[in-house]
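Student: Using only what follows, build the 3D model:
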Amino acid sequence: MWSWLSVALSGFISVNANERSQYVQAAVFKTLSLCMLVIILWTQGRPDDVSVWWVTLGIVVSMFADILHIYKKKKKLCFSAFILAQLCYSAAYWLMLSGGIVWWLPAMLLAIGVVVFFLMLPKIDRVIFPVVIMGMVLFQFNWAAGELWLTADTVASMMGFVGTLTLTCSAALLAVHDYKHSITYGRYLISGSYLLAHSLIVASLIT
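Tutor: Next up is the predicted model:
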């Protein structure tokens, strides 16, 4: 319990520091939050599980991407790092799958994604191409986690699926907040949902 509270507290300090333009403090505490998630994963999870390795790699890449995003440097490299992190998480879930595929799930996710894209289109007109790329990566990530949930039908797999959906919502909020118009308490919503998503993904591998 205390380890999870420490993750949340470090994340809050990071967001608060970022709002006050204290970028060094923001980067340190954001990295600390993700480092604590790695420690939780390796102390309470199964180190021999290849999915743990993939999620760990994804978190490490996310640390690098977060630092670039906080300092607003090398946006293309930052975007590529976020994509790579999500692909690492996706690999972890795809590797846990076995058996047939439930085809109605990707069809439903794709339909929802298309509807959301056209609803958001007036708000993201300047960043359509990156949003499409990010959306495709998140789509297959949600598909993998959702497929695992339908197959395993456990609390852990459900937490993983909810985590991927939360990460998708965080990415959508980020696109609107950073590139179109500010959302009230947007930075707290984005960072809070981002950290929650990572926490759920980690929890799905140790529950």
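
Student: contacts and neighbour counts: CA atoms only from here.
Tutor: Fine.

Student: Was I right to think Thr56 contacts Met36?
Tutor: No - when contacts are counted by CA atoms under 8 Å, Thr56 is not listed as touching Met36 (11.2 Å).

Student: how about this one, so we can line them up?
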Amino acid sequence: MWLVIICLCLAHICSISRGPRWLFYLTKPIPAALLTILVVNSPSTVYPDYTRYIALGLAISVMGDIFLMLPTDKFRQGLICFLVAQVSYGYAFLTRINSFEPLWLPIMFASVGVIVFLLLLPNMGKDKWFVGSYFVGILFMACNATLAWFNVTTPLTSMAMIAAYIFIMSDLVLAIDRFRSSSAFSRHVVMFTYYTAQSLFALSVIWAA
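Tutor: Coordinates of the predicted model:
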């Protein structure tokens, strides 16, 4: 299954600039769908809530992938899907947190989020409320992943935290491409980092099973 997922991810990344379009549309949502199946079929008896929330986040990501790949601009609908996915991931990591220390960590994430949001704000237009809400969601996810790692440093929490930061990198490149300046390879970077983050989220469940 993993070989199929890797091949589909590479095929989609190549099809961004080379086509054909049918391959682009076919391959974009399937990796997240297959990762969902892998997680559902590898339930953790130790962390059942963690498994459910990760699986839910991956499943909703499939819907977000479909919205964002449509020829018509469905950016807001896709963003809402990924907001729900980030909240689901955030709750998954919340189940691994016993203590919310250090207290400076949420403040740091919030401060960085505000700075990045203000830098992008002049070009957001009417999307600002959707983007702002998404910022809250992904920072909630990343902060919880980091707190879980601070609580107990294990391969599971380390992998989840790395995945959270890679996801932020993916979304930051996407935001810069959409609201600041576009580049020829930005979408390739977005999808490579996106697939990497989602795969690590799935692996954090499979390895814990």
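
Student: Report the TM-score for the pair.
Tutor: Superposed pair, TM-score by TM-score structural alignment, normalised by the length of the first structure: 0.86. Supporting alignment: 204 aligned residues with a CA RMSD of 2.3 Å.

Student: Please say which of Thr56 and Met36 of the first structure ends up with more neighbours.
Tutor: Thr56 (24 against 16; other CA atoms under 10 Å).

Student: Contacts only, for that one.
Tutor: If a contact means CA atoms under 8 Å, 6 or more residues apart in numbering, then Thr56 of the first structure has Val38 as its contacts.

Student: host element of it?
Tutor: helix 50-71 (DSSP states H and E).

Student: All the helices of the second structure, in order from the start?
Tutor: Ranges of helices in the second structure, per DSSP state H, are 2-18, 21-27, 30-40, 48-69, 75-94, 104-120, 128-151, 155-179, 186-206.

Student: okay, the third one sits on what stretch of the first structure?
Tutor: Yep, that's helix 30-40 of the second structure we're talking about. Aligning helix 30-40 of the second structure against the first structure (TM-score structural alignment) gives residues 32-42.

Student: Would you mark the buried spots in the matching stretch?
Tutor: Across stretch 32-42 of the first structure, burial judged by 16 or more other CA atoms under 10 Å covers 32-38, 40-42.

Student: need these in CSV with distance to Ser182 of the first structure, can you?
Tutor: CSV is the format used below for the buried residues of stretch 32-42 of the first structure (distance: CA to CA, whole Å):
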residue, distance to Ser182 of the first structure
Leu32, 27
Ser33, 25
Leu34, 26
Cys35, 29
Met36, 30
Leu37, 29
Val38, 32
Ile40, 34
Leu41, 34
Trp42, 37
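
Student: For the most centrally placed residue in the second structure, give me its contacts.
Tutor: Of all residues in the second structure, the one closest to the mean position by CA atoms, centre = their mean is Phe167, 4.6 Å from it. Phe167 of the second structure makes contact with 193-194, 197-198, according to CA under 8 Å, 6+ apart.

Student: Can you tell me what it aligns to in the first structure?
Tutor: So Phe167 of the second structure corresponds to Leu167, using TM-score structural alignment.

Student: contacting residues around the match of helix 30-40 of the second structure?
Tutor: With CA under 8 Å, 6+ apart, stretch 32-42 of the first structure has contacts from 3, 6-8, 10-11, 52, 56, 59-60, 63, 198-199, 202-203, 205-206.
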